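Visitor: Output the structure for:
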Amino acid sequence: MPGEPHVSVFTGLPAGDKLVELWLPHNESVELLELRTDAPVNAAPTAGRIGAHHGSSISQGANSSMPARTWPAIAAHIGVQLHNLSLGGGALVDPFLAPVIRDTPGDLISVKLGINLVNLDLMRMRAFESAVHGFLDTIRDGHPDTPLVLVSPIFCGIHEDTPGPGALDPDTFKSGRTKVIATGNREESKQGRLTLRTIRAALALLAERRSADPNLHHLDGLQLYGQADAAEHPLPDALHPDTLTHSLIAERFAAHAFSDSGPFGGKTVTGRARCPSAGQS
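Guide: Below you'll find the model as predicted:
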């Protein structure tokens, strides 16, 4: 539901040149109506590498207390200007999203796929594998040599072996803290209905089949948050990590991706997005 316009005023800033960053809410749509200053301002030059990330509501930051504490934002603090292209409930290997990544300037790319496809019971394994290949092919049209990390889902007990669709658990409505449940049939995963376990295996095999691409890297999401972590850091709604767990995932992703031997470590700029030619969609 649309809200009333709100005016935010920032006062008491120190004199002289300064860098000002405005972090807009990560869990609401915001329309900037007007921006006023009492002195001239200039766009800050881009510092460091540019990174693009696409994922689900987990990457968008659901259950995180603030936009700066979502796991992609924390991981990007290592000298990366982040374009977070994550969509809550919308990481569905949609054909429209791959061209957005293709045409977005960037030096680093990460794509985290899986959970929403199970949540919505959107497609079967045959369609999933083909869709991911096409998704990556489109990204590579604009970023042929850019380091790209393909991340599989983190642990989520309700969907590890049980297909979707997901639904709110009515037994939790009165508690004030609703949880999500899986409503599918475990046996139907044998007929191609997706679960997190089958998606992880498929993405690992897919990355192996694309081994001719030296800059494509696969990261098992269980390395970021696994079954053992669920006991110590349970998902409050059985689906999304809380703020503390976002930090844990970010630390592990950064340790993997930005280490000297990691896909994003020790690399110079490998090329920004190439603009598609006239008529290319």
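
Visitor: contacts and neighbour counts: CA atoms only from here.
Guide: Will do.

Visitor: For the protein, which residue occupies the most central location?
Guide: For the chain, the residue sitting closest to the mean C-alpha position, by C-alpha atoms, centre = their mean, is Gly55 at 2.7 Å.

Visitor: list the contacts for it?
Guide: When the contact criterion is C-alpha atoms under 8 Å, 6 or more residues apart in numbering, the partners of Gly55 are 85-87, 91, 111-113.

Visitor: That one and Ser189, how far apart?
Guide: 23 Å (C-alpha to C-alpha, to the nearest Å).

Visitor: cool, Asp94 as well?
Guide: If you go by C-alpha to C-alpha, the gap between Asp94 and Ser189 works out to 22 Å.

Visitor: The structure of the following sequence is requested for comparison with the preceding one:
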Amino acid sequence: MSTPHVPANGSSPTSPAEGWITTPLTEELLRGALELERTAQGVQPHRLPARARAQAADGQLAMAEAQTSGVRLVLRTRATAVELDVLRTKMAYEGAPPRPDGVYDLLIDGEPAGQTRAPDGNVMLMNMATGSAELQPGPVGTVRFTGLPGRDKRVEIWLPHNEMTQLVALRTDAPVTPVASGDRRVWLHHGSSISHGSDAASPTTTWPALAASLGGVDLVNLGLSGSALLDPFTARAMRDTPADLISVKIGINLVNTDLLRLRAFAPAVHGFLDTIRDGHPTTPLLVVSPILCPIHEDTPGPSLPDLSTLDEGRLRFAAMGDPEERATGKLTLNVVREELARVVRQRAAEDPYLHYLDGRELYGEADHAELPLPDALHPDAATHRRMGERFAELAFGADGPFTG
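Guide: Take a look at the predicted model:
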């Protein structure tokens, strides 16, 4: 399974030498991705399969599903040093404050053991006014962790939740073996940028990753920034993905894209849930409504960047709809919550494994007073931690729908 290779020194791979081992990057070593695409550089983890990607010519979705939220290498080894060559693609926005580089989290036997960032890589420069994007190519970089204990151990390297990451090479100073799947229950979750990770501090501190850790489950995170839109191809991907527990967080993207009207909303929810149930008829399924977001509680979308705040070095969003438009069927978060609760009540009469959670139990009025949304739309790192802890308590705790 392994071939000798020298560890990289600096930001670029070096030539082979005796004593180091290169291990092929295969599906066996990865968790959280639904598919691996072979590229000229190596492999690109995808969180939606090719068939789903082919059914939506949408740049936002393509970017979101290729960002590696919840994707991690999981292996057993006695290695004291691990190196990973990567080609990352970082997002940047013209006129906006620079975004922090993506973080790689190291866990040893489930415990945090280090963090680092990758040098170099591509930059995708976005123009928020026009929606255009320009790819600025860059070289492969190297992520390294050294000083690991020399005993046999479970090693996890969580890839950045907010960057696209192509994996080029894995090197260690001792052999590695895959960790067999099935050692934990699999939790499959789908949601918006908040589930994707928005402004979380690192990949293991997004609220779903924190909740999964506290619940002792294996996360597959289909949080797709800007793309939780009840797309049939996402439902089919969830239908076809093995899972012991499933949750769907529905609402904010439908409002802030102004995509649906009330007439279409409930049937679309029914269709999405029907498709999931085709593959998982008795799996615990939790429907989660939106967390509190004051700009959209009673005001429809769309929500757009307030470019005037860029001069102050910050980005904020504003709701561009009119509250009066609710009468014409435009969605607000309160309307979404009422409809979701009604749909779940209706279906639960025949589906005892279906459950509902009001998102304001994860983040509500009191939380907003203490931890307001910095850009009026996305939670910060402290709020991700609070949401993860609350979800773990409500879903995995006593009498929760995901209780083991």
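
Visitor: The residue nearest to the centre of structure 1 -> structure 2?
Guide: With TM-score structural alignment as the matching criterion, the partner of Gly55 of structure 1 in structure 2 is Gly191.

Visitor: which part of structure 2 lines up with the longest helix seen in structure 1?
Guide: Once structure 1 is assigned using DSSP state H, the helix that runs over the most residues is helix 125-142. Taken onto structure 2 by TM-score structural alignment, helix 125-142 of structure 1 occupies residues 262-279 there.

Visitor: what about that stretch, how far off from structure 1?
Guide: Taken against structure 1, stretch 262-279 of structure 2 registers an average deviation of 0.8 Å after superposition, with mean C-alpha distance after the TM-score superposition for structure 1.

Visitor: I would like the residues contacting that stretch, please.
Guide: With C-alpha under 8 Å, 6+ apart, stretch 262-279 of structure 2 has contacts from 230-232, 235-236, 238-240, 329-331, 339-340, 343.

Visitor: Now which of these would you call buried?
Guide: 230-232, 235-236, 238-239, 329-331, 339-340, 343 (16 or more other C-alpha atoms under 10 Å).

Visitor: Switch those residues over to CSV; also include secondary structure and distance to Gly216 of structure 2.
Guide: Output for these, formatted as CSV (DSSP: H, G, I helix; E, B strand; the rest coil; distance: C-alpha to C-alpha, whole Å):
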residue, secondary structure, distance to Gly216 of structure 2
Leu230, coil, 28
Asp231, coil, 29
Pro232, helix, 30
Ala235, helix, 25
Arg236, helix, 26
Met238, helix, 21
Arg239, helix, 23
Gly329, coil, 41
Lys330, strand, 40
Leu331, coil, 36
Glu339, helix, 32
Leu340, helix, 28
Val343, helix, 30
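
Visitor: between the residues you listed, which is nearest Arg185 of structure 2?
Guide: Set against Arg185 of structure 2, the nearest of those by C-alpha to C-alpha is Met238 (15.6 Å).

Visitor: contacting residues around the closest one?
Guide: 188, 276.

Visitor: Look up how far Asp278 of structure 2 lies from it.
Guide: Separation of Met238 of structure 2 from Asp278 of structure 2 (C-alpha to C-alpha) stands at 10 Å.

Visitor: counterpart of Asp213 of structure 1 in structure 2?
Guide: That one, Asp213 of structure 1, aligns with Asp351 by TM-score structural alignment.

Visitor: residues near its match, how many?
Guide: Look at Asp351 of structure 2: counted by other C-alpha atoms under 10 Å, it has 16 neighbours.

Visitor: likewise the one 4 residues further on?
Guide: The local packing count at His355 of structure 2 equals 21, with neighbours defined by other C-alpha under 10 Å.

Visitor: That one is in what secondary structure piece?
Guide: When elements are defined using DSSP states H and E, His355 of structure 2 is found to belong to strand 354-357.

Visitor: so the next helix or strand after that strand corresponds to what in structure 1?
Guide: Tracing the chain past strand 354-357 of structure 2, the next element assigned as helix or strand by DSSP H and E is helix 365-370. Under TM-score structural alignment, the counterpart of helix 365-370 of structure 2 in structure 1 spans residues 227-232.

Visitor: swap in stretch 86-98 of structure 2?
Guide: Under the criterion TM-score structural alignment, stretch 86-98 of structure 2 matches nothing in structure 1.

Visitor: and what of stretch 296-316 of structure 2?
Guide: So stretch 296-316 of structure 2 sits over residues 159-179 in structure 1, by TM-score structural alignment.

Visitor: where exactly do the strands run in the stretch 201-350 of structure 2?
Guide: In the stretch 201-350 of structure 2, the segments counted as strands under DSSP state E, counting those that start in this stretch are 218-223, 245-249, 285-288, 303-305, 317-319.

Visitor: Please tabulate those in a markdown table and include distance to Arg171 of structure 2 and mean neighbour count as additional columns.
Guide: Below are the strands of the stretch 201-350 of structure 2 laid out as a markdown table (distance: least, C-alpha to C-alpha, whole Å; neighbours: other C-alpha atoms under 10 Å):
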| stretch | distance to Arg171 of structure 2 | mean neighbour count |
| --- | --- | --- |
| strand 218-223 | 25 | 27 |
| strand 245-249 | 34 | 23 |
| strand 285-288 | 39 | 23 |
| strand 303-305 | 42 | 18 |
| strand 317-319 | 43 | 20 |
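
Visitor: possible to save the ones you listed as CSV with distance to Ala395 of structure 2?
Guide: CSV is the format used below for the strands of the stretch 201-350 of structure 2 (distance: least, C-alpha to C-alpha, whole Å):
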stretch, distance to Ala395 of structure 2
strand 218-223, 14
strand 245-249, 10
strand 285-288, 9
strand 303-305, 30
strand 317-319, 31
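
Visitor: Select, out of those, the one closest to Ala366 of structure 2.
Guide: Short answer: strand 285-288, nearest of the strands of the stretch 201-350 of structure 2 by C-alpha to C-alpha, at 19.0 Å.

Visitor: Any chance you could list what contacts that closest one?
Guide: Contacts of strand 285-288 of structure 2 from elsewhere in the structure, counted by C-alpha under 8 Å, 6+ apart, are 245-250, 340, 344, 353-359, 401.

Visitor: What is the aligned counterpart of Leu87 of structure 1 in structure 2?
Guide: Correspondence of Leu87 of structure 1 to structure 2, assessed by TM-score structural alignment: Leu224.

Visitor: Contact partners for that match?
Guide: The contact partners of Leu224 of structure 2, by C-alpha under 8 Å, 6+ apart, come to 61, 64-65, 190-193, 195-196.

Visitor: Kindly recompute the last result at 7 Å.
Guide: In this structure, Leu224 of structure 2 makes contact with 64-65, 191-193, 196, judged by C-alpha atoms under 7 Å, 6 or more residues apart in numbering.
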